[in-house]
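J.: Sequence and predicted model, in that order:
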Amino acid sequence: MGRIIIRVVINALALWVASWILPGMQIASTTFVGNDVAGASGSANAINTVLAYLFIGLLFGIVNALVKPVVKLLSLPVTILTLGLFTIVINAAMLWLTAWITTFTPVSLSIDDFFWTAILAALIISCVSMVAGGVSSSDSRR
């Protein structure tokens, strides 16, 4: 269970970095935490933002766990022909699928341009996930 939580946090971090770098990728949410207390609006907004990224990270992880293996298997000939570069397109498609799924939730991931924004976001998310996953797995080996 702890590994799943770590993966969701890593996905959320990677999505945050990608949305911070790319202007065409935004995550918008409705209120998770109310700001009933006076002066708590800043902290409530921060909590809402963190929860929104964690929610999108969870959905992205579910899409990657359920849909991506099937798509990778079906696109294996193209992946071999492109020497693995088609994997970037698959990752972008999984990100786009996550954005489409979030249109039915209170938190929405929007990607302006499928090709360039999604491809660059997929590259950024892959790099951040690889680095963060390497750091978290090296800590657990000790």
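T.: Perfect, thanks for sending it.
J.: going forward, measure contacts between C-alpha atoms and count neighbours the same way
T.: Noted.
J.: Now do the helix or strand harbouring Asn45: which elements does it pack against?
T.: Here Asn45, judged by DSSP states H and E, is contained in helix 41-66. Helix 41-66 sits against helix 2-21, strand 25-29, helix 86-101, strand 107-111, with contacts defined as 3 or more C-alpha pairs under 8 Å, 6 or more residues apart in numbering; DSSP states H and E.
J.: how far does the first one sit from the chain's center?
T.: To tie it back to what came earlier, the one meant is helix 2-21. Helix 2-21 has its average C-alpha position 6 Å from the chain's average C-alpha position, going by C-alpha atoms, centre = their mean, to the nearest Å.
J.: okay, now the one to match up with it:
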Amino acid sequence: MGFIIKLLLTGAAAMLAAYVLPGVSIDGFLTALILALVLAVLNAIVRPILVFLTIPVTILTLGLFLLVINAVIILLADYLIAGFAVDGFIWALLFSLVLSVITAILDMIF
């Protein structure tokens, strides 16, 4: 039950983040839910591999390279989902940051 609530909150956060950022577009709430599910799968499978492969760079940048990995995950989700579009790397990075902040706020509320 908690996973479904987390997906709904992430979908709502994605819709809100897409509304705030002009370089990101989501067709509808169903697409936002699919995006939340795809991001959950990518964060569970692809992110650990990327983090492991980039440990030296992450240590060198004091962890800031993890923001780049988050943006790459968003761009990969853009490639996989038809109704979700990100205009470039900077918008993916901003979307990742805004989505994280909104999701954290919604998690605190609910």
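T.: That came through fine. Note that the coordinates shown come from a computational prediction; the quantities given were computed from them, not determined experimentally.
J.: picking that back up, what residues of the helix holding Asn45 of the first structure count as buried?
T.: Within helix 41-66 of the first structure, the residues scored as buried using 16 or more other C-alpha atoms under 10 Å are 44-45, 47-49, 51-61, 63-64.
J.: re earlier: may I see the helices and strands packed on helix 41-66 of the first structure organised as TSV, with mean neighbour count and distance to Leu73 of the first structure added?
T.: Conversion of those to TSV gives the following (neighbours: other C-alpha atoms under 10 Å; distance: least, C-alpha to C-alpha, whole Å):
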stretch	mean neighbour count	distance to Leu73 of the first structure
helix 2-21	19	23
strand 25-29	17	28
helix 86-101	20	11
strand 107-111	22	26
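J.: As TSV, these with distance to Ser75 of the first structure would be great.
T.: Written out in TSV, the entries for those read as follows (distance: least, C-alpha to C-alpha, whole Å):
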stretch	distance to Ser75 of the first structure
helix 2-21	24
strand 25-29	26
helix 86-101	8
strand 107-111	23
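J.: And those: which comes nearest Val71 of the first structure?
T.: Comparing these against Val71 of the first structure with C-alpha to C-alpha, the closest turns out to be helix 86-101 (7.4 Å).
J.: Can you give the distance of the closest one from its chain's centre?
T.: Relative to its chain's centre, helix 86-101 of the first structure lies at 10 Å (C-alpha atoms, centre = their mean).
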